[in-house]
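1. The amino acid sequence is not available; the structure is as follows:
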């Protein structure tokens, strides 16, 4: 009985103490309930030319609180202590510019009020328009917190994917097969390192408008996480794939085919060869292995083109200087691959003593040669630096037409474009001025392999990486006037030490309007 009475006395004492504290706080004018942080203040940053929300815009307060706009261009401000205050936000974004004040500061002071919103316009300097982050978590993070509708079925998490690297995609039947490299997961630092995959519908077959999104359905494991697309029997290795394409097999069935590489990241390769996608099992099956000394194999992004009556699969690296006959048996035989090269047939690239082919006048002789190493832009640069060829002598002489300087392209894609009636290349530069690996260019050519001499910058990054861009021609609109490309946004290989929250190590989609007058100088 005494214990029960003591229990009730303690409860009454606690209630009395709470009432006293509430009265004291009220008398001092202090809040007696949590602030309205559950009703955030919304800021949307929009492209002044299109009125569309701009993703990847950073807003920063004077005490270094950092907010980054989501796919719809929104940030939700719910910082305790800032509600009801006039708060200055600096505003910055790769390839976009907010007006500067008299002191050179680019930003705006805003009255932060719970539940209210404001819209700010930003100027786009990029020719290409940034649309949305394709992969990862929280694409509509701020929109969701503001209670706004979102256009995606999975607006903030799909297949437990936190980060994803480098897109390869093909149309297989009535669907698009998407694949990516290393994939980060939500539940542990180590994720899927044997390639990830997803399906989506073609835009003209029930799929989303590509200006809004993709609508991908991942292939997942029993836990719901994006599953490996390859079986790997070598611990501590990754499986990367390159050069995916479709081809009819000997039974007339269209199959997705790719090169695979089992390796220790950027280091030692254990084996490589050709793999074919099993649509029933939703796995790539390793069909054969190439010899370790094979000089040529699928790389980069692919397209089909007929030369002198023979159909070929071309591999853009980013220049289309590698090909194989579009024949089922040929793609499994490394001896059938050809390089557009100035090396003697059957030789390996050697910086110290390259075996170059020259004609009677001493001019470098380029031709399609089997079992012969590629001389891509970086290798050509090495030959120039070593004094084996003169500057301007090699096949690849690409100039930034705005700055009049030679540039070295790293990776990209080549596609035929009906609107321009020529081949178009989207590629990124290595050793760039604004960023080491983040400047993206547009080029055209009337022929293949082409010379690709004029390059126009369409996307820039400030000390950040945007690599392996790829133009998805199956998303083209208006007879090719509007094209779409994505690439991997990451701090890797850059001078940046601090990653962009949510965006880092994920793919970003851009739209390029080929009717833009600024592109005319490329033709």
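-> Structure received. Because the structure is predicted, anything quoted here is derived from the model rather than measured.
2. Going by C-alpha atoms from here, please, whenever you check contacts or count neighbours.
-> Noted.
3. Centre of the chain to the longest helix along the chain, how far?
-> Counting residues, the longest helix found in the chain (DSSP state H) is helix 2-27. On the basis of C-alpha atoms, centre = their mean, to the nearest Å, helix 2-27 is displaced by 59 Å from the centre of the chain it belongs to.
4. so how far is the helix or strand that it is followed by from its chain's centroid?
-> Moving toward the C-terminus from helix 2-27, the first helix or strand encountered (DSSP states H and E) is strand 41-47. Relative to its parent chain, strand 41-47 has a centroid offset of 24 Å by C-alpha atoms, centre = their mean.
5. can you check stretch 315-325 too?
-> 21 Å.
6. Tell me the spacing between residue 478 and residue 418.
-> 10 Å (C-alpha to C-alpha, to the nearest Å).
7. of these two, who's got more company?
-> Counted by other C-alpha atoms under 10 Å, residue 478 and residue 418 do not tie: residue 418 has more neighbours, with 13 against 10.
8. Might you report the residue contacts of the closest residue in space to residue 182 that isn't next to it in sequence?
-> Spatial nearest neighbour of residue 182, excluding adjacent residues (C-alpha to C-alpha, 6 or more residues apart in numbering): residue 193 at 4.7 Å. Listed by C-alpha atoms under 8 Å, 6 or more residues apart in numbering, the contact partners of residue 193 are 181-183, 228, 237-240.
9. Enumerate the positions of stretch 183-191 that are buried.
-> If you call a residue buried by 16 or more other C-alpha atoms under 10 Å, then stretch 183-191 has these buried ones: 183-186, 191.
10. Just the contacts of residue 193: which are in strands?
-> Under the assignment DSSP state E, the contacts of residue 193 contribute 183, 238-240 to strands.
11. let's bring in a second model and compare:
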């Protein structure tokens, strides 16, 4: 063994026993509560002297991936860490969706880098955590936007929306290890900055993010903004438009200001956006979270004119396709047209699910973007952790791909005081759903007439 090997950490690689893929977000915890969490390459580097040269039991928590339980019901592995040594841990996937990796936050390859194996072109962005994603295609680029963003220097480092762009196809593959090279908007000193500082105190949250052409064919990136004051009270809502010159959103018009006479905001273009050509050839922009609650002609002029907005009544509940026929009530999510299924598809978070109140995700299909939506199949589950605001990503795969990618916000918020997962908490995680999986058949085979 070389001197370098004698000083090297002990390497653990956690892989899916089905296909050998590395599995991010798997925790290995010792009997004295030292926790290690796999990075995007499924790697853990152990460099602690108290663990070297002795058999160590690691409790394994894979959040949808597991090892076999022993006679006491404990799921773990015994390893003997040695400097320069390595071990491979195979886990069995219990969820339908496959975890691809973490899209945001620091240290995505923190363990792999300890073995001098940095991914080609990978750099730290300075983002430590961020809230839910919005995504639009604008002027030949993907424009990504996130809510409140955590930086190293402060928990709420950016509270008026961080943003980045990528190429139209930023993924080289749809399996781990995951890496996206975001080009974040920064200030003159190269520090991350917000892009939606609307007038008024408190955070600015954006929704209904989409690029729409005007009557002359020019694209405009637009959104609906909401101003927030403690304790999470909305007090103003309006429309804003991206300025391609300053690379910031500018207020276009105020739709509502909170008063005693107007305590609640009127309907507005909120949520995720799906573009749709109906049977008569009219093109619509549909806004919803997950199902459409508003539609308008898909033009910049129509978006500016509330008289063209038409409110819709979304489906309030779906039926579980697992044989129980229980009611499943959507809370948040998105829809997309899927050419492989020749149907509209949705991934949504269940309202007050089990075992996690806001961490159970379901899949369903429809022949039309406005429903009806057929039987729902649970594809992702969490034990006392939240995974909210899922966003389907048809932009990241070929149009006829049999795989559906979606991401969501992984956070301890709204759960029963779980310990936060280091580096992963309050960040975006990407999953892949195989639409050919037999377990989705109740959704595929449903007649929706």
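-> Perfect, I can see it now. This is a predicted model, so every value here is computed, not measured.
12. one step back: which two in the buried residues of stretch 183-191 of the first structure are spaced the farthest apart?
-> The most widely separated members of those, counting by C-alpha to C-alpha, are 183 and 186 (10.2 Å).
13. Now for those two: what residues contact both?
-> With the criterion set as C-alpha under 8 Å, 6+ apart, the overlap between the contacts of residue 183 of the first structure and residue 186 is 161-162.
14. on that earlier part again, let me know the closest of the buried residues of stretch 183-191 of the first structure to residue 14 of the first structure.
-> Proximity of those to residue 14 of the first structure was ranked by C-alpha to C-alpha; the top entry is residue 186 with 41.9 Å.
15. Please report how far the closest one lies from residue 136 of the first structure.
-> In this structure, residue 186 of the first structure and residue 136 of the first structure are separated by 10 Å, where distance is defined by C-alpha to C-alpha.
16. again with residue 83 of the first structure
-> Residue 83 of the first structure is 30 Å from residue 136 of the first structure, where distance means C-alpha to C-alpha.
17. So for the two, which residue has more residues nearby?
-> residue 136 (25 against 19).
18. Residue in the second structure paired with that one?
-> Aligned by TM-score structural alignment, residue 136 of the first structure pairs with residue 105 of the second structure.
19. same deal with residue 39 of the first structure?
-> When the second structure is aligned by TM-score structural alignment, the residue opposite residue 39 of the first structure is residue 8.
20. How about the contacts made by that match?
-> Remark: with contacts taken as C-alpha under 8 Å, 6+ apart, residue 8 of the second structure is in contact with 47, 83-84, 115.
21. which one of the residues you listed has the most neighbours?
-> Greatest neighbour count in these, by other C-alpha under 10 Å, goes to residue 83: 20 neighbours.
22. The closest residue to residue 330 of the second structure other than its chain neighbours - how many residues pack around it?
-> What sits nearest to residue 330 of the second structure in space, not counting adjacent residues and going by C-alpha to C-alpha, 6+ apart, is residue 350, at 4.7 Å. Number of residues near residue 350 of the second structure (other C-alpha under 10 Å) recorded here: 23.
23. Residue 466 of the first structure belongs to a strand, doesn't it?
-> Yes: according to DSSP: H, G, I helix; E, B strand; the rest coil, residue 466 of the first structure belongs to a strand.
24. That one reaches residue 438, doesn't it?
-> Yes: taking C-alpha atoms under 8 Å as the definition, residue 466 of the first structure is a contact partner of residue 438 at 4.3 Å.
25. okay, and the common contacts of those two?
-> Going by C-alpha under 8 Å, 6+ apart, residues that sit against residue 466 of the first structure and also against residue 438 are residue 428.
26. And residue 59 of the second structure? What does it align with in the first structure?
-> Aligned counterpart of residue 59 of the second structure in the first structure: residue 90 (TM-score structural alignment).
27. Which helix or strand contains that match?
-> Counting by DSSP H and E, the element that carries residue 90 of the first structure is strand 86-92.
28. Superposed on the second structure, what's the mean shift for that strand?
-> Superposing on the second structure and averaging over aligned pairs (mean C-alpha distance after the TM-score superposition for the first structure), strand 86-92 of the first structure comes out at 0.9 Å.
29. which secondary structure elements does that strand contact?
-> Secondary structure elements in contact with strand 86-92 of the first structure, counted by 3 or more C-alpha pairs under 8 Å, 6 or more residues apart in numbering; DSSP states H and E, are strand 58-60, strand 107-111.
30. so what's the aligned partner of residue 398 of the second structure in the first structure up against?
-> Taking TM-score structural alignment as the criterion, the aligned counterpart of residue 398 of the second structure in the first structure is residue 477. Residue 477 of the first structure is in contact with residue 483, counting by C-alpha under 8 Å, 6+ apart.
31. what's the neighbour count on residue 7 of the second structure?
-> The burial count assigned to residue 7 of the second structure is 12, neighbours taken as other C-alpha under 10 Å.
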